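Asks: Sequence first, predicted model second:
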Amino acid sequence: MADLRTKTARAKLATGKAHAQKLGTGRALVYRRQTEGRSGSWMLRTAKPTGGYAHETLGTADDTSPANGGDCLSYEQALSKAVGQLDADPSKITVADALDDWAEWKCRTATTAKRCTDLRNQARRIGKAFPTTALKTLTARDVTAWMNSIVEAGTNPQARRATANRELAVLKAALTRYADLHNYQGARAWVSVQKFTKADSFGKRMVILTEAEEARLIDAARQDVADLLKALQLTGARCGEIAGAVVSDLEGNRLALTGKTGRRVIVLSPDKAEWFRLKAGNRHPDAPLIPRQDGQAWPDGGHMKPVRTAVKAAGLPEDVTSYALRHGFISRALSRGVPTVAVAQHVGSSVDMIEATYAKFTAAQLAEWFA
């Protein structure tokens, strides 16, 4: 067994490898050494009943910085924290605890602050349905009733079933992870709950407009909203990616976008590049590329109300959102024979998602493309 007690002892261990100190049956304090000059990390490793291990990061080791008992831990502090985790009474674990822990765990690898906020909000939203429910008292009937309540809360059953399915996936992941970490041996009622069938994964957002309808929508919008919609139409990007782009992200015919899948660079045709160049003008490199009418960046969700106004003015169905421009871009690219992998790379998605979402097209789109 590796000696983890001192910095000197840990410095002799192999880099990039997990070195464990057994704490009990199926549980261990793990130290992973980094390259010279970088601090290693402490983790709690717990064996899963179904095989394999669950790992929980405890903090950074005090290899290069003084221990503070918080995010930088000495051996004694890491051991105490690990034992404290193990001593948690499994019978008192609540659904809300598991969801909060899941959100914080996911936040460690979130690419943006917004993504982290979304994860925490989602955990709190689900947790409100089970504010004091313990894992040992949770029943499949409770979970099913909660899913039904999500469907009943909206006017589009197919879309709401998709929402319920996404929330169920998060609930299952959070409860299973927390139960594994704390060696919970009780019944896992959530495992048997099945997702809804016939659920549209995009719900209301899965609307594809004809090019004429897109033009009508853009023409009906006020100028700053029209610019935002036009940018979405030209790139197939997500609204947040365009809203977050700054002038310096545009270099020639390349535009850098940052979104939930990270940062990517897309290639623009000469006409599209010229349109963006005119919008950028001679403004400061850090200025928003497609700003609001006051020159500031679009806040999260700030486009939604003016887009609804434009949708109404254009005489389009009320379930049309800015996402319809992304759907239109992707569906037309596929209809032109652009390889799915190229489309997925351009719009920051996966081949599986593209194929699953756009496998079927409406009669209106087919008529527009092939008639």
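Replies: Done, it's in.
Asks: CA atoms for contacts and neighbours, from now on please.
Replies: OK.
Asks: ok, longest strand in the protein?
Replies: Within the chain, and with DSSP state E defining each element, the longest strand by residue count is strand 53-61.
Asks: on contacts alone, who are the packing partners of the helix or strand that that one is followed by?
Replies: Next in sequence after strand 53-61, counting helices and strands by DSSP states H and E, comes strand 72-73. Other elements packing on strand 72-73 under the criterion 3 or more Cα pairs under 8 Å, 6 or more residues apart in numbering; DSSP states H and E are strand 53-61.
Asks: Show me which positions of the strand it packs on end up buried.
Replies: Neighbour-count burial for strand 53-61, counted by 16 or more other Cα atoms under 10 Å, picks out A54, H55, E56, T57, L58, G59, T60, A61.
Asks: Could I get those residues in a markdown table, plus columns for distance to V320?
Replies: What follows is the buried residues of strand 53-61, written out as a markdown table (distance: Cα to Cα, whole Å):
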| residue | distance to V320 |
| --- | --- |
| A54 | 43 |
| H55 | 43 |
| E56 | 42 |
| T57 | 43 |
| L58 | 45 |
| G59 | 46 |
| T60 | 47 |
| A61 | 51 |
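Asks: Of those residues, which is the nearest to G262?
Replies: When the buried residues of strand 53-61 are compared for distance to G262, the smallest value, 22.8 Å, is given by T57; criterion: Cα to Cα.
Asks: Could you say which helix or strand holds the nearest residue to that closest one once chain neighbours are set aside?
Replies: The spatially closest residue to T57, leaving aside those adjacent along the chain, is M43, at 4.4 Å (Cα to Cα, 6 or more residues apart in numbering). Taking DSSP H and E as the definition, M43 sits inside strand 41-47.
Asks: Just want the angle from that strand to strand 53-61.
Replies: 160 degrees (axes from the mean of the first three to the mean of the last three Cα atoms, to 10 degrees).
Asks: Tell me the buried residues in strand 41-47?
Replies: S41, W42, M43, L44, R45, T46, A47.
Asks: likewise stretch 100-107?
Replies: For stretch 100-107, by 16+ other Cα under 10 Å, it's D100, D101, W102, A103, W105, C107.
Asks: dropping in the other structure now:
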Amino acid sequence: MTGLEARQRWLDWLARERRASPHTLAAYGADLADFLGFLTRHQGAEPDLGAIAALRPADIRAFLAERATRDKVGNATRARQLAALRGFLRFLARHHGIEPLALAGLRGPRVVPPAPRPLTAEQAREVAGSVGSVEHTPLQAARDTALFTLLYGCGLRISEALGLDIRDAPRAGQGLKVRGKGNKERIVPVLPAVAQAVAAYVALRGNPPPEAPLFTGARGGRLDPAVAQKALRDYRRLAGLPENATPHALRHSFATHLLGAGGDLRSIQELLGHASLSTTQRYTTVDAVRLLETWQKAHPRAE
């Protein structure tokens, strides 16, 4: 079996067994193709299963060093590529009996996640309420208002929101079922403002079938994320909002504003659909004044 054939089997397994997203499959597939190309150049032939089994940590370090020096990729990209190689070699070990000796003692480059940049509460409300003003038709205006109100009101990723169908339309007083990363489901509460904005948009659609996409593009298909991102980009330039006013910033804002208002970190973790609490801590920032007030009220020696 060639390296390329092994790569395809691993990607098929990720899609079938792990339900990896198309973005993950594309990224890991490209990462592994880069590594196999590196081995082909340095070994003079396309690697087969035997050549992969003979790899040592020095081979992977050489690949990562080349990516850093020749291709100028950053730590985050190299860390992801190392994660892809780990997954690939462990897959071969489990399914084809190869000892993953190349992984012994390997440590990835240190990656410091950037601090999230949320909007202020006023900016987030302005985006949700006024972003539709840049559209040319009432339907598109109502769509964008509903979409960005949903992102801020429920803390969704844009992919989660655009994956909803008419049958999933949020309703006040009912939990919204969201399918997130890793195909995991969670239930988030729905604010009346969110339900009203979505209902107003759906009403303009007439009577779409339950299986139709909730958010559609100009041709009736599921709305492309790039179109939604452009709508917000156009609006923020007209409104003088900062460059960090993006769809994902509304998710940051949702978490940050809840935490700043006294929300419990564990509850916010559940609402965001994070697997670990440390991820939630990276997504949220704490107002230093609020933190000091909490300490003053709660600590027995604060007085």
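Replies: That came in fine, so what should we check first? Computed from a predicted structure; not experimentally measured.
Asks: Mind checking the TM-score on these two?
Replies: Comparing the chains after superposition, counting by TM-score structural alignment, normalised by the length of the second structure, produces a TM-score of 0.71; 263 aligned residues with a Cα RMSD of 3.4 Å.
Asks: where's the residue nearest to T57 of the first structure relative to T60 of the first structure, distance?
Replies: Taking Cα to Cα, to the nearest Å as the measure, M43 of the first structure falls 9 Å from T60 of the first structure.
Asks: Repeat that for P270 of the first structure.
Replies: Taking Cα to Cα as the measure, P270 of the first structure and T60 of the first structure are separated by 49 Å.
Asks: sorry, back to before: pretty sure the residue nearest to T57 of the first structure contacts Y31?
Replies: Yes - counting by Cα atoms under 8 Å, M43 of the first structure does reach Y31; the two are 6.4 Å apart.
Asks: Excluding sequence neighbours, find me the nearest residue to A53 of the second structure.
Replies: Closest residue to A53 of the second structure apart from its sequence neighbours, by Cα to Cα, 6+ apart: I98 at 5.7 Å.
Asks: same deal with L204 of the second structure?
Replies: Excluding its sequence neighbours, the residue lying closest to L204 of the second structure (Cα to Cα, 6+ apart) is L139, at 6.3 Å.
Asks: Secondary structure element for the one you found, which one?
Replies: Secondary structure from DSSP H and E places L139 of the second structure in helix 138-154.
Asks: Can you point out the buried residues in that helix?
Replies: Along helix 138-154 of the second structure, these residues count as buried under the neighbour rule (16+ other Cα under 10 Å): 139-154.
Asks: same thing with stretch 110-127 of the second structure?
Replies: Residues of stretch 110-127 of the second structure classed as buried under the neighbour-count rule (16+ other Cα under 10 Å) are P116, R117, P118, L119, Q123, A124, R125, V127.
Asks: what does stretch 116-136 of the first structure give?
Replies: Under 16+ other Cα under 10 Å, the buried positions of stretch 116-136 of the first structure are 116, 119-120, 122-124, 126-127, 130, 133-136.
Asks: Of those, which is the nearest to W298 of the first structure?
Replies: The shortest distance between W298 of the first structure and any of these, using Cα to Cα, involves C116 and amounts to 19.1 Å.
Asks: Count the neighbours of the aligned residue in the second structure for H303 of the first structure for me.
Replies: By TM-score structural alignment, H303 of the first structure lines up with A228 in the second structure. Using other Cα atoms under 10 Å, A228 of the second structure is surrounded by 20 other residues.
Asks: now stretch 79-89 of the first structure: how far from the chain's centre is it?
Replies: Offset of stretch 79-89 of the first structure from its chain centre (Cα atoms, centre = their mean, to the nearest Å): 30 Å.
Asks: A172 of the second structure contacts L191, correct?
Replies: Yes - under the criterion of Cα under 8 Å, A172 of the second structure is in contact with L191, at a separation of 6.0 Å.
Asks: returning to that earlier point: could you grab the helix/strand/coil label for the equivalent of the residue nearest to A53 of the second structure over in the first structure?
Replies: Under the alignment (TM-score structural alignment), I98 of the second structure pairs with Y184 in the first structure. Assigned with DSSP: H, G, I helix; E, B strand; the rest coil, Y184 of the first structure falls in the coil class.
Asks: Next, find the distance separating Y184 of the first structure from P291 of the first structure.
Replies: Relative to P291 of the first structure, and taking Cα to Cα, Y184 of the first structure is found at 51 Å.
Asks: F130 of the first structure -> the second structure?
Replies: If you follow F130 of the first structure across to the second structure using TM-score structural alignment, you land on F35.
Asks: which SSE is that match in?
Replies: Taking DSSP H and E as the definition, one finds F35 of the second structure inside helix 22-43.
Asks: after that helix, next one along is what?
Replies: The helix or strand immediately downstream of helix 22-43 of the second structure is helix 49-53, counting by DSSP H and E.
Asks: Check which residues of that next one are buried.
Replies: L49, I52, A53.
Asks: One more: stretch 179-198 of the first structure?
Replies: Judged by neighbour count using 16+ other Cα under 10 Å, the buried positions of stretch 179-198 of the first structure are A179, D180, L181, H182, N183, Y184, R188, A189, W190, V193, K195, F196.
Asks: Next step: those restricted to helices.
Replies: Counting by DSSP state H, the part of these found in helices is A179, D180, L181.
Asks: Export the residues you listed to TSV and append columns for distance to T340 of the first structure.
Replies: Output for these, formatted as TSV (distance: Cα to Cα, whole Å):
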residue	distance to T340 of the first structure
A179	39
D180	38
L181	39
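Asks: quick one on the thing from earlier: redo the buried residues of stretch 110-127 of the second structure as CSV? Include distance to I158 of the second structure.
Replies: Supplementary listing: these in CSV, determined by distance: Cα to Cα, whole Å:
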residue, distance to I158 of the second structure
P116, 16
R117, 17
P118, 15
L119, 16
Q123, 18
A124, 15
R125, 17
V127, 15
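Asks: Sitting in helices, which of the residues you listed do you find?
Replies: Applying DSSP H to these, the entries found in helices are Q123, A124, R125, V127.
Asks: ok, so of the buried residues of helix 138-154 of the second structure, who is nearest R70 of the second structure?
Replies: The shortest distance between R70 of the second structure and any of the buried residues of helix 138-154 of the second structure, using Cα to Cα, involves L151 and amounts to 39.6 Å.
Asks: In the first structure, what residue corresponds to that closest one?
Replies: Checking TM-score structural alignment: L151 of the second structure goes with L232.
Asks: List the contacts of that match.
Replies: Taking Cα atoms under 8 Å, 6 or more residues apart in numbering as the contact definition, L232 of the first structure lies against R238, C239, I242, S322, L325, R326.
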